[in-house]
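> Sequence first, predicted model second:
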Amino acid sequence: MGAVFAAFLCGTYLRVGALEFRYVVQPIVWLSYIAFIGSFYIFDLYSPFKYFRPVQTAVEIFYSVFVGSLILAAASYFDRSLLIARPIFVMAVCFLVLFVFCIRMLYDLLFRFRLFDKRTVIVGAGPLEYEVARLIRRTSYSGIRVLGLIGVASSSHEKKGSTLPILGTTSELLRVINLHNVQLVILAMELSETSSESDMIGTLFNQPVQVVSAIQLFEKLERSVPCRLVNEHYILTLIEEAKRKQYLKVKRMLDVLCSLVLLVVLLPVSLLTVLLLSFQDMKRIFFVQKRIGRNRHPFQLFKFRSMIQGGDGKKIISGLGKWLRKYRIDELPQIVNVLKGDMSLVGPRPETDNFIERSYRYIPSYHAIFALRPGITGWAQVNFKHTTSERGYEKKFCYDLYYLKNFSLTLDVSVLLKTIGIILRGKGR
């Protein structure tokens, strides 16, 4: 917001020759805060863990400012009171690109020199401690500097496969904390080691260090909940807490309201799609399939058909279908599912009976997703690519668990903005 204000102030100064604050409190400037901040979020410029690449960042800033400018231009067309002197606006936009780029570069420099990193040790006894170390290493700007590992037994001193040193065992933890001036302790305990984790928390209770679990770390850095680290009690608690959230009622009202607006706004796109599909196959415009929704309630999901019968009898994605999927247009009929109450705009992806039965084999707690209405888009879809592997589905379920635990108006808006970014960049599957 500060960059937007400074950009308009500088644009005014260059055009008028003085700091005329009356120009930077006009309605168009207030609207620009929403337009530009929203477009910055769409292009992921607010991500704290995103690695800074000068050319890529400059392109993303340019596109985001361009989208924000289009929004403001459209608003000015419908409301003439939003008009502002064109030279001031053009110069403000140029300054905005420069300011945002400089802010991202400064952010990169601060974290590249690791001035604010917390001195950290990881306590664990199995592969999880190495998995946590890899998560920190691959996360840009995590703010964590791992000094080494703490094993729960003396045998941990002989562990191999990591470049991190073994600093000692849990019996030596307090000595290690004092010796290395440790600020953060990460408890990377497996489910079978719950009692050991409780003992560690008790030991560190009066120490001047921050203590987090592996689950909390994954939530912060990856925005997911690793399903192999949670037990059935944890899942049941999540489900019950989700059902008690007052936001569920608000979420349903917003779903209906937004769906009605989208139905009207996107009607021309839907009619054009129907027309194009009718040229391809007059009788096969819509794809209808049974899916499983909230509380395992079955429903019929609607999509625009994107596949056709190939010469060998197999179904293949048509040329038009590739385009529909790329921009997520094939999913527009699901707005009807939202209005019927089968789905939400944001939520876990609805799946078929066969897929769910297969998922239970390697994800025993898969039933957690039935606590919420499935969504047209979701936290898993915007954070993880399309996949057909068991490992990939398990990873997407971890993102669904995070959404189940944290769903709110803020998170839903975040998902919708990220979805818009995916659509604008044509990165649908």
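Arrived safely.

> all contacts plus neighbour counts: C-alpha atoms, from now on.
OK.

> how about the residue positioned nearest the centre of the chain, what does it touch?
In the chain, the C-alpha nearest the mean C-alpha coordinate belongs to Asn383, at 4.9 Å (Cα atoms, centre = their mean). Counting by Cα atoms under 8 Å, 6 or more residues apart in numbering, Asn383 makes contact with Tyr399.

> What lies in contact with the helix or strand where Arg119 lies?
In this structure, Arg119 is located in strand 118-124 according to DSSP states H and E. Outside of strand 118-124, the residues within contact range by Cα under 8 Å, 6+ apart are 129, 133, 143-152, 170, 181-190.

> can you check stretch 58-66 too?
Contact partners of stretch 58-66, identified using Cα under 8 Å, 6+ apart, comprise Phe36, Ser39, Phe40, Ile42, Phe43, Leu45, Val93, Leu96, Val97, Val100, Phe101.

> do the same with stretch 300-312
Applying Cα under 8 Å, 6+ apart, the contact partners of stretch 300-312 are 277, 284-291, 315-318, 320-322, 324-325, 329-334, 336-337.

> go on, stretch 412-427?
Outside stretch 412-427, the residues within contact range by Cα under 8 Å, 6+ apart are 38, 41-44, 326-328, 346, 377-379, 382, 428.

> and which of these is nearest to Ala75?
The nearest member of these to Ala75, counting by Cα to Cα, is Gly38 at 14.8 Å.

> Got another one to weigh against that:
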Amino acid sequence: MIRIFRHYISGVYLGLFLLEYALFFLSMRYGHDFRFMYTDSWYSDEYVGLSSIIFATVLSLSNIGIGLYRRSISWNDYKLLSRVGISFTVAAIALIIVYYAIPAFTIARSVLVYALAFSFVGMLALRYLFYRYVKVNKLQKKILVIGAGQKAKKLINSNDHYLHKGFQVCGCMALEGADKAVDGVDILTQPSELLPFVRETGVDEIVVAIDDRRSRLPMDELLDCKVYGVDVVDLLTFYEREKAIIDLENLYPSWFIFSDGFAGGDFRAMQKRLVDILASLFLLAVSWPFMLAVAIAIMLESRFKGPILYRQTRVGELNENFEVMKFRSMRTDAEMNGARMASENDDRVTKVGAVIRKYRLDELPQIWNVLRGDMSFVGPRPERPQFVDQFAESIPYYRKRHRVKPGITGWAQLCYPYGANEYDAIQKLQYDLYYVKNYSLFLDLIIIIHTVEVILWGKGAR
């Protein structure tokens, strides 16, 4: 993993991104050469170079938005051909706008077609090779786990469904008197075995995953391994790096103070506010036709009797309440029996509501909340006071997510499906705490770009 502006990026996927960026650049370059193979070119080398940079950048951003470099993606959710097809369609539209709406960047249509064709074939070939060889052990970090109980078992199984498994567990060390729950890996029982095993297997890192914090660790042997050159980390650090979460199971109060995160300040606040305003104005400029269509559809479905918008009290920054605005997607009597969270196939959702919730169009009026300063464009999902009080009683550290403004989109919304119960709230809180701890403009931009995937795939919609 590589840490960029506090956010962890997979080194393998970063390498894939750079290879494909170079592929796209060369595709435009050779697309131009192929088009003008027998005739003189209309363009200078500098002009072709600029066109190639624009082409590679737009196509790469489209791939990011569709989730083609997301390290947590699973085989079931991958769907390479559909993702690549949608990515190239979106990129082609954007490139047509850039190349032909701005005369200074105009490029021949035949060159663009050749470049897209070379890029498409080249990308599929590169992806085939990547996923054929990505399982090679040399691309995976070798891990030795101290502990052989339930936490060690959870760690071993934590990336089973990922396309690329960033690490492999070479073995576990069972502590004296502790329960054993792992299987399928080498089990060490004596501290004296630690350093020889590390040397023999080429372990890169040791992760301490003990079920009982009172267990006696082999401190001298761990220090020997550290002096030998092997990193030793705790589960909190490991999950933050590998899963982009703050693991609640291993969290303790003083960690919030002594960890290298949760930084604020006037400059960060001003920076974030500027991004909020610019992103909201851009979204408003491109989405107003959809907002008008949604408003008309809601009016027609309700026969001009129900409201188009509705306001609802939500908990914002520092636990201050505010009124969020959304397009109405449920019947007007949806909460006549009291407040309850939306569930899958909720019978209170209207026909129009089902469509606009799937593609997150019901969230668009929240642009006004962002412009007012109640919300941020990126942040934890704002919850209702009733649910916040309920979760705060049973979920430790739940109100820590309110250290920042809630957002239209966010890290938890991107990484986890829609939450409908306490278990889901716990899982999403782990992503929210990661965002609050590691916030940066870079992370915000990544989330904004990835939101394209959330909209197109209807992830987390109910």
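Sure, I can see it. Given the structure is predicted, the values throughout are model-derived calculations rather than measurements.

> Report the TM-score for the pair.
The TM-score (TM-score structural alignment, normalised by the length of structure 1) is 0.90; 427 aligned residues with a Cα RMSD of 2.9 Å.

> farthest pair in the contacts of stretch 412-427 of structure 1?
Farthest apart among these by Cα to Cα are Gly38 and Lys326. That separation is 22.2 Å.

> and Ile356 of structure 1, what pairs with it in structure 2?
The equivalent of Ile356 of structure 1 in structure 2 is Val388 (alignment by TM-score structural alignment).

> Quick one: residues contacting that match.
Contacts for Val388 of structure 2 (Cα under 8 Å, 6+ apart) come out as Val315, Arg399.

> Now do the SS call for it.
Here Val388 of structure 2 is recorded as helix under DSSP: H, G, I helix; E, B strand; the rest coil.

> related to what we said a few turns ago, please narrow the contacts of strand 118-124 of structure 1 to those residing in helices.
Those of these mapping onto helices are Glu129, Ala133, per DSSP state H.

> what about Gln300 of structure 1, is that helix, strand or coil?
In the three-state summary, Gln300 of structure 1 is assigned as strand, counting by three-state DSSP.

> That one -> structure 2?
Applying TM-score structural alignment, one finds that Gln300 of structure 1 aligns to Glu323 in structure 2.

> Any idea how many residues pack against its match?
For Glu323 of structure 2, the neighbour count with other Cα atoms under 10 Å is 16.

> what does Leu292 of structure 2 give?
As a burial measure, the neighbour count of Leu292 of structure 2 was computed by other Cα under 10 Å and equals 10.

> Show me what it aligns to in structure 1.
Per TM-score structural alignment, Leu292 of structure 2 is aligned with Leu271.

> ok, that match - contacts?
By Cα under 8 Å, 6+ apart, the contact set of Leu271 of structure 1 is empty.

> would TSV of the contacts of stretch 58-66 of structure 1 with distance to Val261 of structure 1 and neighbour count be doable?
Conversion of the contacts of stretch 58-66 of structure 1 to TSV gives the following (distance: Cα to Cα, whole Å; neighbours: other Cα atoms under 10 Å):
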residue	distance to Val261 of structure 1	neighbour count
Phe36	22	23
Ser39	20	26
Phe40	24	24
Ile42	20	23
Phe43	24	23
Leu45	28	19
Val93	30	22
Leu96	31	25
Val97	32	22
Val100	32	22
Phe101	35	21
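
> From these, pick the one nearest Gly341 of structure 1.
Taking Cα to Cα as the measure, Gly341 of structure 1 lies nearest Ile42 of the contacts of stretch 58-66 of structure 1, at 27.4 Å.
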